[in-house]
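# Just the structure for this:
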Amino acid sequence: MASNVVHLVSADVEFRNSLSKLMEANGMGLTVHPLVRDWLDAPEPVDGCCVILDVELGDLDCPERLKRFAALCASPHVLVTARRGDVPMAVLAMKHGAAEVLQKSLRMDELLERVNLLSLHRNASDSKTAH
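Below you'll find the model as predicted:
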């Protein structure tokens, strides 16, 4: 079963700090990955209820990273955030199957709701594969 740890991939310090406080206040853990390129180059974390990708197009500057991004977007436990007005990033995420693309600046209560839904979905998926 997935833990209640959220993996946040974001270079945005303010966003990371806000999300850290939100997760702590709601009894969830947060693992921060501040270097998007490094995280996209590394294997996907096994543990955790969901991944929040706060990525810009410039982070996808090589085919391997774009391929990894596409694979992550197709995963049902990944939420992508796009900067206000970054339509190309939102479209790219949706083209690759992202179930959730939220525009920043988003309300933290909305983000928490989405994280909880992704966590429930992840736990349900884990339960099915365990049987």
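# switch to C-alpha atoms for all contacts and neighbour counts from now on
OK.
# tell me which element the most centrally placed residue in the chain falls in.
The residue lying closest to the centre of the chain (Cα atoms, centre = their mean) is residue 52, at 1.6 Å. Under the criterion of DSSP states H and E, residue 52 resides in strand 50-54.
# That strand: how far from the chain's middle?
Put simply, strand 50-54 sits 1 Å off its chain's centre (Cα atoms, centre = their mean, to the nearest Å).
# how about stretch 56-76: buried residues?
Across stretch 56-76, burial judged by 16 or more other Cα atoms under 10 Å covers 56, 60, 65-66, 68-70, 72-76.
# Could you list which of those belong to helices?
Among those, the residues falling in helices (DSSP state H) are 65-66, 68-70, 72-73.
# any chance of those residues in a markdown table, with distance to residue 116 too?
Below are these laid out as a markdown table (distance: Cα to Cα, whole Å):
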| residue | distance to residue 116 |
| --- | --- |
| 65 | 27 |
| 66 | 27 |
| 68 | 24 |
| 69 | 22 |
| 70 | 23 |
| 72 | 18 |
| 73 | 18 |
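# one more, for comparison:
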Amino acid sequence: MTEQDPQIVYVVDDDAAMRDSIAELVDSVGMRAETYPSAQAFLDVCKPRHPCCLVLDVRMPGMSGLTLLERLQTQGAPIPVILLTSHGDVPMAVDSMKGGAFDFVQKPYREQALLDCIQAALSLDRDRQNQRETGHRLDQCVSTLTSRERDVFDQMLAGSTSKEIARALDISPRTAEVHRRNVLRKFKVHSTKALIALFAPAPAATQRAS
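Model (predicted):
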């Protein structure tokens, strides 16, 4: 994924004026908006592309915004969701953040506040996408290792030196070093430290504080 990938803001609201207003705001800063008049319409036709986020009205006829949020969570669709709420819906929106919403914005919204929230949600989605792509690439690299290289790889991740690997696997230090170099070459890194860094847990993504 590159910085040139289109950033898409999905807007779901039964109020046409609100949808158009948000779409115009999003377009004005060079992002792309796709609008839907109902939660069901979004589910029926939308195939989310990344990086993206969803600006979602809480109260709508038929399927509510909260029900759509729950549906997306159940389906494992990791879309950052920004809830649009009225003043009376704020406690509900706060609770919904525990259930997976990214943030909420009160109506009538302030343009800059909504844009800041959207940018943060898109940044989160970009980070998630990068992590998924990195994980896929690393899985592919692991799949290219021979059985013995995988043994050496496991020892390297534990921080073992070539001599320690040789003792643990009952092989010569020279053989351990050959396997070690092969592992580094396949992962396109130049040191055990760099290899370990590839598999270090990414910082946990956090939701915005309202």
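# And the helices in structure 2, which stretches?
16-28, 39-45, 65-75, 90-98, 111-143, 147-157, 162-169, 173-187, 192-198.
# nearest to residue 1 of structure 2, of the ones you listed?
The closest of these to residue 1 of structure 2 is helix 111-143. By Cα to Cα, the value is 7.1 Å.
# That closest one to helix 173-187, inter-axis angle?
140 degrees (axes from the mean of the first three to the mean of the last three Cα atoms, to 10 degrees).
# coming back round to it: any chance of the helices of structure 2 in a markdown table with distance to residue 10 of structure 2 as columns?
Shown next, in a markdown table, are the helices of structure 2 (distance: least, Cα to Cα, whole Å):
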| stretch | distance to residue 10 of structure 2 |
| --- | --- |
| helix 16-28 | 9 |
| helix 39-45 | 9 |
| helix 65-75 | 13 |
| helix 90-98 | 18 |
| helix 111-143 | 10 |
| helix 147-157 | 41 |
| helix 162-169 | 52 |
| helix 173-187 | 37 |
| helix 192-198 | 33 |
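# residues near the counterpart of residue 125 of structure 2 in structure 1, how many?
Under the alignment (TM-score structural alignment), residue 125 of structure 2 maps onto residue 122 of structure 1. Neighbour count for residue 122 of structure 1, taken as other Cα atoms under 10 Å: 21.
# re the thing from before, contact partners of the strand holding residue 52 of structure 1?
The contact list for strand 50-54 of structure 1 (Cα atoms under 8 Å, 6 or more residues apart in numbering) reads 5-11, 77-82, 115, 118-119, 122.
# Restricted to strands, list those residues.
5-10, 78-82 (DSSP state E).
# Pick the one among those residues closest to residue 94 of structure 1.
residue 80 (9.2 Å).
# any idea how far residue 112 of structure 2 is from residue 105 of structure 2?
Residue 112 of structure 2 sits at a distance of 11 Å from residue 105 of structure 2 (criterion: Cα to Cα, to the nearest Å).
# more crowded one of these two?
Of the pair residue 112 of structure 2 and residue 105, residue 105 is the one with more neighbours under other Cα under 10 Å, namely 22 against 10.
# Tell me how far that one lies from residue 67 of structure 2.
18 Å.
# dump the residue contacts of the match of residue 125 of structure 2.
Residue 122 of structure 1 makes contact with 2, 49-50, 76-77 under the criterion Cα under 8 Å, 6+ apart.
# what about 10 Å?
1-3, 48-50, 75-78, 116 (Cα atoms under 10 Å, 6 or more residues apart in numbering).
# Can you select the buried ones among these for me in ChimeraX?
Restricted to buried positions by 16+ other Cα under 10 Å, the ChimeraX selection for those reads:
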select :2,48,49,50,75,76,77,78,116
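# Much appreciated, bye for now.
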